[in-house]
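**Student:** with the sequence up front, the predicted model follows.
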Amino acid sequence: MAVFVALGAFLMTLFGGWVAQRVTDRRHLVLGLAGGLMLGVVGLDLLPEALEAADSEVFGVPAALLLFVGGFLLAHTGERLLAARHAGHGGEEGEHAAQSRRPEVGLTAASAMVGHSLMDGIALGAAFQVGGSMGLAVALAVVAHDFADGFNTYTLTSLYGNERRKALAMLFADAAAPVLGAASTLLFTLPAELLGCYLGFFGGVLLYLAAAEILPEAHHDHPARSTLLCTVAGAAFIWLVVGLAAE
């Protein structure tokens, strides 16, 4: 059952990537929406799940929140190291190029999305191991927000100057990941604590990408009210998805 539902996530991911490709003439709106979707996924979906699943504390702080901060700092450190390396090869001109086109950042971010989708599939399979009602609730959330995953994977890859074929390759990898993740749960049971810690860490990575990369880029050339409305709409969409899943 979990693998069958994951096929729906596969199709929804591809649909999200298709939408991202068709609105290139409204790039600022695409980025604004992507930033809102990522913000909503982190604040309304990933962090609550992480805190619920990983309830242990480390020196008075929930482990999931520590890993959330760690994920944010790791993403920031990696982005700064890549920028510094490009700048070192080309001086000021290289620094400018590093700020505008860093294909490695896009591929790394898209790979993180693929990893997240893989964990989506594992979470889906684990939920069906608990029971049918739990599985269906998780399935609704996974299938619905995989549209955002496909949208964000294609956008992140192409944003940093990668070729279209690479963006499509990452999109298909992201689409296949939940199917593989769900199938893998036929072989093992994932500890809830480990899943919660992963979600916290990945939430920090996503928040950095949304706040430090996607949203500033969206408003750089088009500081329009419509871009802000797209960001709010993206976060509101995730709120709707989470609310429907909780019913």
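**Tutor:** Thanks, I have the structure now.
**Student:** going by C-alpha atoms from here, please, whenever you check contacts or count neighbours.
**Tutor:** Will do.
**Student:** can you pull the contacts of residue 132?
**Tutor:** By CA atoms under 8 Å, 6 or more residues apart in numbering, the contact list for residue 132 is empty.
**Student:** ok, and here's another one to check against it:
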Amino acid sequence: MPEYVNVFLLALLAGLAMPAGAILARADLLHPAFLTANSRCFIIAFGGGALFSAVALVLVPEGISKLSPFNAALYFIAGGFFFYWLEGWLKRLRSAAGQLVAMLSDFIPEAIALGTAFATGGQTGLILALMMLLQNLPEGFNAYEELIKTSDFSASKIIYAFSGLALIGPVAALIGYYLLADMEALVAGLMLFASAGILYLVFQDIAPESKLINSRIPALGAVCGFMLGLVGNMLIQ
């Protein structure tokens, strides 16, 4: 089988975990006894842990390996401020798109990284695909339950929308495979930009105890704190 087909199928499989998670959430809402309260909380927490693992184990290490400390900090803090602005804009619009942004913020750069890993002969492609799949299942679960409560979308429309989002992954992976394999600095910057966005969204939406009422500043502080540790680690290596 040609390598580009493997890239396409792996990215698609990882993306399909999003509608699979949504279907699991729908079953949970239709049949409350389907999952216990502990199981439901475990899935939500697992999603947060998976997002952190994407930042700590894949996106940040790959990003800082190709950039200077200054450029790494620039991309990272730019991502944090962008997602700070984006969430505020979505709240003013009263849009449910925030959940979709949260899912795609790590899925797209990881899919691009998947494509570039195969194109450059790296050994991380299969591991990255597995990590993407494990992240997208709880993310799809969490996003479905949030959207069904806060939006006017029907259950079927949400699942169809998630299925459509799954197709973005193979496109991003093939872009990485064919177009971005030689643009290491750009891909690295994208990974760090997305890392800051993920970190912001996790602290803002998944770690509510770090929030103040009607304030998004604490989550931005988490981005700045992570950026400080990132640069310090790079300077002492």
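**Tutor:** Received, thanks. Note that this is a predicted model, so its numbers are computed, not measured.
**Student:** secondary structure element for residue 127 of the first structure?
**Tutor:** Counting by DSSP states H and E, the element that carries residue 127 of the first structure is helix 103-130.
**Student:** now that helix: how far from the chain's centre is it?
**Tutor:** 8 Å (CA atoms, centre = their mean, to the nearest Å).
**Student:** for stretch 72-81 of the second structure, same thing?
**Tutor:** 16 Å.
**Student:** now swap in stretch 118-134 of the first structure and tell me
**Tutor:** The answer for stretch 118-134 of the first structure is 19 Å, by CA atoms, centre = their mean.
**Student:** tell me which residues in it are buried?
**Tutor:** 118-128 (16 or more other CA atoms under 10 Å).
**Student:** for those residues, which one is nearest residue 100 of the first structure?
**Tutor:** Nearest to residue 100 of the first structure among those is residue 118, at 29.4 Å by CA to CA.
**Student:** which position in the second structure aligns with the closest one?
**Tutor:** In the second structure, the residue matched to residue 118 of the first structure (TM-score structural alignment) is residue 108.
**Student:** got the contact list for its match?
**Tutor:** By CA under 8 Å, 6+ apart, residue 108 of the second structure lies in contact with 168-169, 172.
**Student:** still on that earlier bit, mind putting the buried residues of stretch 118-134 of the first structure in a markdown table, distance to residue 42 of the first structure included?
**Tutor:** Below are those laid out as a markdown table (distance: CA to CA, whole Å):
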| residue | distance to residue 42 of the first structure |
| --- | --- |
| 118 | 17 |
| 119 | 15 |
| 120 | 14 |
| 121 | 17 |
| 122 | 18 |
| 123 | 16 |
| 124 | 18 |
| 125 | 21 |
| 126 | 21 |
| 127 | 20 |
| 128 | 23 |
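**Student:** ok, so of these, who is nearest residue 55 of the first structure?
**Tutor:** With CA to CA as the yardstick, the closest approach to residue 55 of the first structure among those comes from residue 123, at 17.0 Å.
**Student:** can you pull out the helices in the second structure?
**Tutor:** With DSSP state H, the ranges of helices along the second structure come out as 3-30, 37-53, 60-64, 69-93, 97-119, 125-150, 155-166, 168-178, 184-201, 217-236.
**Student:** highest mean neighbour count out of these?
**Tutor:** Stretch with highest mean neighbour count among the helices of the second structure: helix 184-201 (a mean of 25; mean count of other CA atoms under 10 Å).
**Student:** that one vs the first structure, average distance?
**Tutor:** Mean deviation of helix 184-201 of the second structure relative to the first structure after superposition (mean CA distance after the TM-score superposition for the first structure): 1.4 Å.
**Student:** against the first structure, where does that helix fall?
**Tutor:** Helix 184-201 of the second structure maps onto residues 192-209 of the first structure, going by TM-score structural alignment.
**Student:** so what touches that stretch?
**Tutor:** Counting by CA under 8 Å, 6+ apart, 38-39, 42, 46-47, 49-55, 63-76, 109, 112, 116, 119, 123 sit against stretch 192-209 of the first structure.
**Student:** what about that stretch, distance to the chain center?
**Tutor:** That offset, for stretch 192-209 of the first structure, works out to 10 Å (CA atoms, centre = their mean).
**Student:** now swap in stretch 92-105 of the second structure and tell me
**Tutor:** 12 Å.
**Student:** for stretch 67-84 of the first structure, same thing?
**Tutor:** 15 Å.
**Student:** circling back to that earlier point, what's the closest of the buried residues of stretch 118-134 of the first structure to residue 166 of the first structure?
**Tutor:** For these, the nearest to residue 166 of the first structure is residue 118 (19.0 Å; CA to CA).
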